[in-house]
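J.: Pasting the sequence and the predicted coordinates here, then a few questions.
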Amino acid sequence: MGKQFTEISGQLQQFIQQQKIFFVATATAQSRVNLSPKGMDSLRILGPNRVVWLNVTGSGNETATHVQENPRMTIMFTAFEGAPMILRLYGQAKVVHQHDSEWNALYALFNPLPGARQIFDLQVDLVQTSCGMAVPFFDYVEEREQLKDWAEKQGEDGIKNYWEKKNQFSIDGLPSHILDSGR
């Protein structure tokens, strides 16, 4: 049932591009495991072993703190319609903040999203598929607009104020470096 690959094939790229949601998991050696759902057309495949995803402002900033201490990341996709499948991308990630030199080139790959705060660049070293036969069918209705609307209402200064209050440290006290002008 499960198969492992060294890269993202064209067929698997098509599967990824059809998904409306993906899940990201990270952890340090000592932290809690963080597992987050993502959407908003925020993932791009840059090659058979590289994906980037745009992270928008949220209540926490666990992924950024984890990746800077331990770059392991897993991204999971699952079919909620059509043939069953689960696809996991395993690899080493780095966080790119707005003040980093790579930001502008990577951010240009995405439609602008209000509240954009980081981009994660994942070098994929293992691709794994599994059956997904126990995953139920779900119908996609539409994107939620609340986060985008909230970020637009905050404006740039309000977002940075929020980062200062809520996004500088993980729940385990690890720094995110979101406001650092250089690390």
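T.: Nice, thanks for sending it over.

J.: C-alpha from now on. contacts and neighbour counts both.
T.: Fine.

J.: can you map out the helices along this structure?
T.: Remark: helices assigned in the chain by DSSP state H are 10-18, 62-69, 103-107, 146-166.

J.: second one coming, line it up with the first:
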Amino acid sequence: MGTVYSHLLPKHEEFIRKQRIFFVGSAPLSSDGHVNISPKGHDVLRIFSPNEVAYLDLTGSGNETSAHLKDNSRITFMFLAFEGPPMILRLYGKGNVILPGTPEWDNMAKHFDILPGSRQIIHAKIETVKTSCGFSVPFYSYDGERDTLQQWAHNKSEQDLEDYRKKKNSISMDGIVTPIGESFGNINKIKES
């Protein structure tokens, strides 16, 4: 069953800060929609309070989390102990998307090292924290960060990145227009391309 908390304890925050990877889960309200689980690497997660976290989201080939947050705001974070004592830590909450060029971005971005390809910040208010045993999670060793995504973004112009996001990050696989898609304006043209 695990143990349920209403907020992060200091020991949870310490555990999170040691992790090199975390996972984000989201889903649309529609029963026909897809549940999405997305791995996140690099030093992109920040803890603002026992009930508030955010991460810097980098450009990728999809944008499901952003679409699902727009649809219903539900988000789950999962952290796993790949070394040391076993544990799984999940954060359940409500999230929102913060785009560059907004006052919210200016306020939040100062807490991050803005990496090449940064496209948005995912911000979440945490309602429930749950720990479970993690006894079946295998040991893995950390060899380092991949720089492939950052190199890819570094070699693109701002226009190239905007064109890529317009094509790949504007609409989810379930047809939900993302906040990035909304920022481009003419949604019908994006849907047709």
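T.: Thanks, I have it. In this text, all values refer to a predicted model and were calculated from it rather than measured experimentally.

J.: After superposition, what's the TM-score here?
T.: Aligned and superposed, the two chains score 0.96 in TM-score terms (TM-score structural alignment, normalised by the length of structure 1); 183 aligned residues with a Cα RMSD of 1.4 Å.

J.: most neighbours per residue, which of the helices of structure 1?
T.: Counting by mean count of other Cα atoms under 10 Å, helix 62-69 has the highest mean neighbour count of those, with a mean of 24.

J.: Report the aligned residue range of structure 2 for that one.
T.: Matched against structure 2 by TM-score structural alignment, helix 62-69 of structure 1 falls on residues 64-71.

J.: which residue packs closest to the most centrally placed residue in structure 1, ignoring adjacent ones?
T.: What sits nearest the mean C-alpha location of structure 1, by Cα atoms, centre = their mean, is Trp53, with 4.9 Å. Nearest non-adjacent residue to Trp53 of structure 1, counting by Cα to Cα, 6 or more residues apart in numbering: Leu43, 4.2 Å away.

J.: Check Lys191 of structure 2 too.
T.: According to Cα to Cα, 6+ apart, the nearest residue to Lys191 of structure 2 is Ile171 (7.5 Å).

J.: contacting residues for that neighbour?
T.: Neighbouring residues of Ile171 of structure 2 by Cα atoms under 8 Å, 6 or more residues apart in numbering: 63, 67, 177-178, 181, 191.

J.: can you do 10 Å?
T.: 62-64, 66-67, 165, 177-182, 187, 190-191 (Cα atoms under 10 Å, 6 or more residues apart in numbering).

J.: Pull out the buried residues from these.
T.: Those of the contacts of Ile171 of structure 2 that meet the buried threshold are 62-64, 66-67, 165, 177-181, 187, 190, by 16 or more other Cα atoms under 10 Å.

J.: circling back: which of the contacts of Ile171 of structure 2 map to contacts in structure 1?
T.: Of those, the ones still in contact in structure 1 (both residues aligned by TM-score structural alignment, their matches' Cα atoms under 10 Å) are 62-64, 66-67, 165, 177-180.

J.: ok, the aligned residue in structure 2 for Leu174 of structure 1 - contacts?
T.: By TM-score structural alignment, Leu174 of structure 1 lines up with Ile176 in structure 2. Neighbour list for Ile176 of structure 2: 28, 33, 63-64, 66-68, 70-71, 170 [criterion: Cα under 10 Å, 6+ apart].

J.: what's the farthest-apart pair in those?
T.: Across the contacts of Ile176 of structure 2, the longest distance by Cα to Cα is 16.6 Å; it joins Gly33 and Ser170.

J.: more crowded one of these two?
T.: Ser170 (27 against 15; other Cα atoms under 10 Å).

J.: Hmm, that one is touching Ala67, no?
T.: Yes - the pair Ser170 of structure 2 and Ala67 passes the contact test of Cα atoms under 10 Å, sitting 8.6 Å apart.

J.: Can you check which residues contact both of those two?
T.: By the contact definition Cα under 10 Å, 6+ apart, Ser170 of structure 2 and Ala67 are jointly contacted by 176-181.

J.: And the furthest pair within these?
T.: Greatest spatial distance among those (Cα to Cα): Ile176 and Ile180, at 11.2 Å.

J.: Which neighbours do those two have in common?
T.: With contacts taken as Cα under 10 Å, 6+ apart, Ile176 of structure 2 and Ile180 have 63, 66-67, 170 as neighbours in common.

J.: count of residues packed around the corresponding residue of structure 2 for Ser42 of structure 1?
T.: When structure 2 is aligned by TM-score structural alignment, the residue opposite Ser42 of structure 1 is Val44. Neighbours of Val44 of structure 2 under the rule other Cα under 10 Å: 19.

J.: Also the one 4 residues further on?
T.: Using other Cα under 10 Å, the number of residues around Phe48 of structure 2 comes to 12.
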